[in-house]
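Colleague: For reference, the sequence and a predicted model appear below.
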Amino acid sequence: MGSPLPPQQRPEPPLVLQLAAGALQAQNLELPGGGGLGPEWQVLLGRADALAFGGRLHEALPLYQLASRHQQLRAEQLEKLVECLANSVRIKEGLPAAGSGPPQPREGDVFRCRKCQGFLFEPVSLPCGHTFCKKCLERDRAAESRCVLCKEEEGGTAPGQLPRVNVILSNLLAKWFPCQVKASQLRHEGNLLYKEKKLQAALQKYNEAVSLAPNDHLLYSNRSQINSTLKACENALHDAETACRLQPYWLKGHLRKGQALANLGKTEEALREFLFCLALDTGNKTAKSEAQKVNVEQKKGFSIQEEPNVTTSGSLRKSVQITESKKDCSEEENKLTSMQESPFLISDKCSLLKRKCCSEEMRNAELPCKVMKKDTIDTKGNSAGQHTPFEFVDPSDLDCSLCMRLFYEPVTTPCGHTFCLKCLERCLDHNPKCPLCKEGLSECLAMRKYCKTVLMEELIARYLPEELTERRKIYEEEIAELSNLNKNVPIFVCTMAYPTVPCPLHIFEPCYRLMIRRCMETGTKQFGMCISDPVKGFADYGCILEIRNVEFFADGRSVVDSIGKRRFKVIQHSQRDGYNTADIEYIEDQKVQGQEYAALLVLHDSVYDQAYLWFNSLKQALKSRILSHFGPMPAKDPDPQANPNGPAWCWWVLAVLPLENRAQLPFLAMKSLKDRLNGIRRVLTFMSRTRSR
């Protein structure tokens, strides 16, 4: 910290007190340090911070000036000023508020890694569906185990093992963008050389990469870092400006530019860049530190000059030392570092809220021939110039290897292979291994969470819209056909099921796994249940079951909680994809009136009472098992014809009676409640006589 100013250069105490009193009156601020105790410069600095925080920068700046004349200010003491200046830049530029999340991807971002912001190289698709460079995931895995886009865990593979390169995407990128892929390879080679301090060799790699991909902003940003280390400050600034031109709202590019300007002593522009960085990201420590240092002076005071129609303008002078960064270029893919030492000097004509680097003049400026030819940069901000001619897109490149059709809802396994979601699920019904490489997918199966690969969907939607429309139409037609509960209704051939009676099922056969999943996907959540028939395969009568819940296990098995809904008669037996189906018609009880209804009521009450007495006469252990499986006996219905399937208690009694399936089936087919009640009474009478013997 420098020595205080000589007495002859200090403002008179009355002037200091007058300015401080004015600030206090304007904002009604409390004195720091206990009601005005402490040095005058601390009082002034505290009030200046408060005024700046309240958005009154034109009142705060004179107080900062006076405070600096009393005491040399440190960088961290100007944190409030820097924050307020950055907020003014954010408002002036129309940037989103802090904490509003990352900007939405633009047209040219489809092939960009959202970790390093560069062109995807060796793309790896995570279980959450997002895709990043393999090296980015390897580098950040220890520090961050969640996806930077959706915050989901990056799991789905064995501990310590990364998902593998997405085979389809890797092949497509190599086919569509061979130059960009080669440039990315050179970038990684250059990073390794930089880490080994072989700077000239690293620079040569980046020069080759830029010649192959002249619109890749990350290449210029990293080459700017190499040039800075080599003391080639003009080249470093030129590369940083190019990166900003290609990506106007990329924080790292503006930080690079600010550091390069600082190295060249152009502190007016450097401060503007650092403030713009903070406007993009208020929490960036490097940008905040650099901006604070620019506002500090060891021996010279502030010089304030306001400009019209600008929220905050002026100039702040300083001379400060900055330690040279020793971090390697590969770390710079994600981390932002400071630059080499240099004096900063800001002129009085600086406008802190104008960002010249992204002006129209800069965008249209011609680059030197050593870097690239004129008009080779995409001025719309497309970082890689990634315009894929439609004739290069072969629809067969995006076909599922299982169904041989265009990917629909593509998902990528941890081993890097991509399939249609439904195709993969059907394969996993039979074998928990990848259909192509046979690697185990038990972890994937246990998760039961298949997220669509976002980039694959974007590519198909962008380059094959007509094929996607046709593929979606086929899928929707299949779903509509599967949703029909009269034709080709899925039939589970197993046991007797009755309306209103729970029917828990253990599913382990592949064909029934597929059947249950389709019932869930269509939204019907219904299928038919029939007993087997030695001739036809399954009986002519059954009951529709509705799925209430499905619990999946890691090995693919599941337990289905279902309940009976309606009875049906089979019109035609058939099969689909390994399981039985049927065309059906629903059956209901025929209603009676008058004397027949009165007689039905008497019979109904009599049989109910008989069934109630029979159940209560059972041994307690047997009763407990029945109650745990079927629940309590339903109450007697006031109107036995209210339900088209008849009273619920009748079906409950039939379900618990120890009858063979062939003996139970006729009750399901009966359309007369009177006949069903008489049949139940005969069975109960037989059961009672057998027990009395």
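Modeller: Structure received.

Colleague: switch to C-alpha atoms for all contacts and neighbour counts from now on
Modeller: Noted.

Colleague: My reading is that Gly542 lies in a helix. Confirm?
Modeller: No - under the criterion used here (DSSP: H, G, I helix; E, B strand; the rest coil), Gly542 is strand, not part of a helix.

Colleague: Contact partners for the closest residue to it other than its chain neighbours?
Modeller: Spatial nearest neighbour of Gly542, excluding adjacent residues (C-alpha to C-alpha, 6 or more residues apart in numbering): Cys530 at 4.7 Å. Going by C-alpha atoms under 8 Å, 6 or more residues apart in numbering, Cys530 touches 491-497, 538-543.

Colleague: And Leu255, by the same measure?
Modeller: Residues in contact with Leu255 (C-alpha under 8 Å, 6+ apart) are Glu273, Phe274, Cys277, Ala287, Leu336.

Colleague: hang on, the earlier thing: roughly how far apart are the residue nearest to Gly542 and Ile547?
Modeller: 16 Å (C-alpha to C-alpha, to the nearest Å).

Colleague: before we move on, back to that, how about the contacts of Leu255 in JSON lines, adding neighbour count and distance to Ala669?
Modeller: Listed next are those as JSON lines, based on neighbours: other C-alpha atoms under 10 Å; distance: C-alpha to C-alpha, whole Å:
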{"residue": "Glu273", "neighbour count": "30", "distance to Ala669": "82"}
{"residue": "Phe274", "neighbour count": "29", "distance to Ala669": "82"}
{"residue": "Cys277", "neighbour count": "28", "distance to Ala669": "77"}
{"residue": "Ala287", "neighbour count": "30", "distance to Ala669": "79"}
{"residue": "Leu336", "neighbour count": "19", "distance to Ala669": "77"}
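
Colleague: Determine which two of those residues are furthest apart.
Modeller: Glu273 and Leu336 (13.9 Å; C-alpha to C-alpha).

Colleague: Which residues outside the lengthiest strand in the chain are in contact with it?
Modeller: Longest strand in the chain, counting residues (DSSP state E): strand 558-576. Residues from elsewhere that reach strand 558-576 (C-alpha under 8 Å, 6+ apart): 488, 497-508, 536, 539-552, 580-588, 645, 668-669.

Colleague: rerun that using 6 Å as the cut-off
Modeller: 498-507, 540-552, 580-587 (C-alpha atoms under 6 Å, 6 or more residues apart in numbering).

Colleague: Which of those residues are buried, as a ChimeraX select command?
Modeller: Typed into ChimeraX, the line below selects the buried ones among the contacts of strand 558-576, using 16 or more other C-alpha atoms under 10 Å:
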select :498,499,500,501,502,503,504,507,540,541,542,543,544,545,546,547,550,552,580,581,582,583,584,587
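
Colleague: what about versus this one:
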Amino acid sequence: MEGEYLWEKQDLSNAMLKFNTAIDQEPSIGRLLAQRAELCMEMKNFSQAIKDGDTMCQLRPLWPRAHYIKATALRSAGSSEEALQEYLFCAALKPDWIAVKLEAQKILSHMFSSVFVNDGLATSLPACTSRIKPTSLLSSLNTIIPRDGTKAGCSKDLTLSCSKIKDGNSQLSENVNCVGLSSLFIPPVLKRKWTENSKQSEPPSKQLKEDHVFSSAVVKRQVPLQLLDNADFECSLCMRLFYEPVTTPCGHTFCLKCLERCLDHNPNCPLCKENLSEYLATKAYCKTLLIEELLQQYLSDELTERRKVYEEEMKELSNLNQEVPIFVCTMAFPTIPCPLHVFEPRYRLMIRRSLETGTKQFGMCIADELKGFADHGCMLAVRDVKFFPDGRSVVDTIGIARFKVLSHGQRDGYHTAKIEYLEDKKAEGEDLTELLKLHDSVYDQAMAWFTSLKDDMKNQIISHFGPLPVKDPDPQGNPNGPAWCWWLLAVLPLENKAQLTILAMNTLKGRLIAIRRVLIFVTRKRPR
């Protein structure tokens, strides 16, 4: 574009003419307006930059760059109060924009420092801050000005001090609380400056007493309990008291678990339908500290009961006998890796719950036309999870134990089951001697079959399942039998039903006999 080229050559006047011509022809193109606004600021024409910023915000009210350019122009023109509002809107739309938070922090720091250092502390906050919708900026404010001041982008300058204290403490409290930000600030440590003459005239005990009063002052607003209603703190999705509340960029607050379940199905806000794909991709689910503090202060009993209900739900979900989550997909075997691509909403929820409860386990069964899933399966343990921006995930699991289904059920869309774990019956005496001979014979037969395969086929098997496990000196040492049997069962070309039959066997001898028959069959059928 000619305007950009002239701008690079620092021919600002002619560049402006080119941008004016382009915008006259296409007045609704936000990119051109943004470039002209930035050029106007470089030329110190802040009034025109502000007008372009207004136009962009009207055309695209959810475009963070439009609010950022308008805020920069306002601040350059000396309108810090209006600039703060635009910076906060921008931070609400894009919570991970650190530069915006730093600019907003500088303005807030200047505002509040001026409140505390003025005589009488009677200076009230600008009216623009009281017009900002608290719910829409709640999440951003919690990260811009955290209570402990330890997050990135925070300055220790927000710990305010004053040089003169008069009779304006009550006015100070009202000034800070009128914008609902008092709980976000560290209570200031107020100190008086003393000259040598004043130190001599004032007794030490009086100095210590006054310093103690000033340092213990807490800027806090009390709300009458009769004005509070539990319904004001209920999640609009579960209709219960907020638990782990999070606020979306569009300004709506939900329980964390409720919001995650909704985003499993649709990447839009459940209330206003604004697209939250970027919010989902970053997983910036920061707790809304202000709401948590209000709940703890005014609804502590209700919050305790809500927490108790949540803990009971987690305890129920972590019982891996009574209500085991079942992933209906493919055959899985003990000790064998089973990578999964999870994209269905019900299984997203299931995997997330298995991680939240700490069990990191769930059952795997093949489908059954009549019952929904088979009567036998294998428990899988989650080793690693990789999440994608759109909510999908790749879950690395490995089989750990076999089970038998006692009853089928469902929970929140996915299958569940009451199960009992399977263990091989141990052989003794002559049966054990016979079993050891059979074990060694079938292993040698399996090794001969695998060695005879073509190199490319062997490489594919090894890359997916790993090499053939070594022969176990104690075949009955593991309740599920030797690992090489399951490796071979996963590798052999068998239908799922045949694999399921062998999986359900509770004796090692029966499983070895079945595997030997399969090996004999595939060896005879192999083309020579």
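Modeller: Structure received. Since we're looking at a predicted model, the values are computed, not measured.

Colleague: Make CSV out of the contacts of Leu255 of structure 1 and add distance to Ser692 of structure 1 and secondary structure.
Modeller: Formatted as CSV, the contacts of Leu255 of structure 1 follow (distance: C-alpha to C-alpha, whole Å; DSSP: H, G, I helix; E, B strand; the rest coil):
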residue, distance to Ser692 of structure 1, secondary structure
Glu273, 98, helix
Phe274, 97, helix
Cys277, 92, helix
Ala287, 93, helix
Leu336, 91, coil
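
Colleague: with those in mind, which one is nearest to Arg662 of structure 1?
Modeller: Leu336 (77.5 Å).

Colleague: if we can go back for a sec, which residue in structure 2 lines up with the residue nearest to Gly542 of structure 1?
Modeller: By TM-score structural alignment, Cys530 of structure 1 lines up with Cys365 in structure 2.

Colleague: Next: Val560 of structure 1.
Modeller: Taking TM-score structural alignment for the superposition, Val560 of structure 1 sits opposite Val395 in structure 2.

Colleague: Relative to structure 2, which residues correspond to the longest helix along structure 1?
Modeller: The longest helix of structure 1 (DSSP state H) is helix 594-616. Taken onto structure 2 by TM-score structural alignment, helix 594-616 of structure 1 occupies residues 429-451 there.

Colleague: ok, and what's touching the matching stretch?
Modeller: So stretch 429-451 of structure 2 is contacted by Arg516 (C-alpha under 6 Å, 6+ apart).

Colleague: what about that stretch, distance to the chain center?
Modeller: A distance of 50 Å separates the centroid of the chain from that of stretch 429-451 of structure 2, by C-alpha atoms, centre = their mean, to the nearest Å.

Colleague: Can you list the buried residues in that stretch?
Modeller: Leu435, Leu436, Leu438, His439, Val442, Tyr443, Gln445, Ala446, Phe450.

Colleague: show me where the stretch 201-350 of structure 2 has strands.
Modeller: Ranges of strands in the stretch 201-350 of structure 2, per DSSP state E, counting those that start in this stretch, are 245-247, 253-255, 324-328, 340-342.

Colleague: how about TSV for those, with distance to Leu271 of structure 2 added?
Modeller: Shown next, in TSV, are these (distance: least, C-alpha to C-alpha, whole Å):
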stretch	distance to Leu271 of structure 2
strand 245-247	12
strand 253-255	10
strand 324-328	30
strand 340-342	26
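
Colleague: Of all these, which one is nearest Gln499 of structure 2?
Modeller: Across those, Gln499 of structure 2 has its closest neighbour in strand 324-328 (15.5 Å, C-alpha to C-alpha).

Colleague: mind checking what Ser574 of structure 1 lines up with in structure 2?
Modeller: In structure 2, Ser574 of structure 1 lands on Gly409 (TM-score structural alignment).

Colleague: coming back round to it: pull out the buried residues from the longest strand of structure 1.
Modeller: By neighbour count with 16+ other C-alpha under 10 Å, strand 558-576 of structure 1 contains the buried residues 558, 560-570, 573.

Colleague: So which of these is the closest to Ser692 of structure 1?
Modeller: Distance to Ser692 of structure 1, by C-alpha to C-alpha, is smallest for Gly564 among the buried residues of strand 558-576 of structure 1, at 33.8 Å.

Colleague: related to what we said a few turns ago, host element of the closest residue to the match of Val560 of structure 1 other than its chain neighbours?
Modeller: Nearest non-adjacent residue to Val395 of structure 2, counting by C-alpha to C-alpha, 6+ apart: Val385, 4.5 Å away. Assigned by DSSP states H and E, Val385 of structure 2 falls within strand 376-387.

Colleague: Show me what that strand is packed up against.
Modeller: Secondary-structure packing of strand 376-387 of structure 2 (3 or more C-alpha pairs under 6 Å, 6 or more residues apart in numbering; DSSP states H and E): strand 361-365, strand 393-411.

Colleague: mind checking which of those is nearest Gln35 of structure 2?
Modeller: Nearest of those to Gln35 of structure 2, taken as C-alpha to C-alpha: strand 393-411 at 39.1 Å.

Colleague: How far away from the center of its chain is the closest one?
Modeller: With C-alpha atoms, centre = their mean, you get 25 Å for strand 393-411 of structure 2.

Colleague: which part of structure 1 lines up with stretch 266-281 of structure 2?
Modeller: The aligned range for stretch 266-281 of structure 2 is 431-446, by TM-score structural alignment.

Colleague: Same check on stretch 471-484 of structure 2?
Modeller: Stretch 471-484 of structure 2 corresponds to residues 636-649 in structure 1, going by TM-score structural alignment.

Colleague: Flag every buried residue along stretch 281-296 of structure 2.
Modeller: Tyr285, Cys286, Lys287, Thr288, Leu289, Leu290, Ile291, Glu292, Leu295.

Colleague: From these, pick the one nearest Asp229 of structure 2.
Modeller: Distance to Asp229 of structure 2, by C-alpha to C-alpha, is smallest for Leu295 among these, at 11.3 Å.

Colleague: What's the separation between the residue lying farthest from the centre of structure 2 and Trp194 of structure 2?
Modeller: Distance from the centre of structure 2 peaks at Ser201, with 59.4 Å (C-alpha atoms, centre = their mean). Distance, Ser201 of structure 2 to Trp194 of structure 2, by C-alpha to C-alpha: 11 Å.
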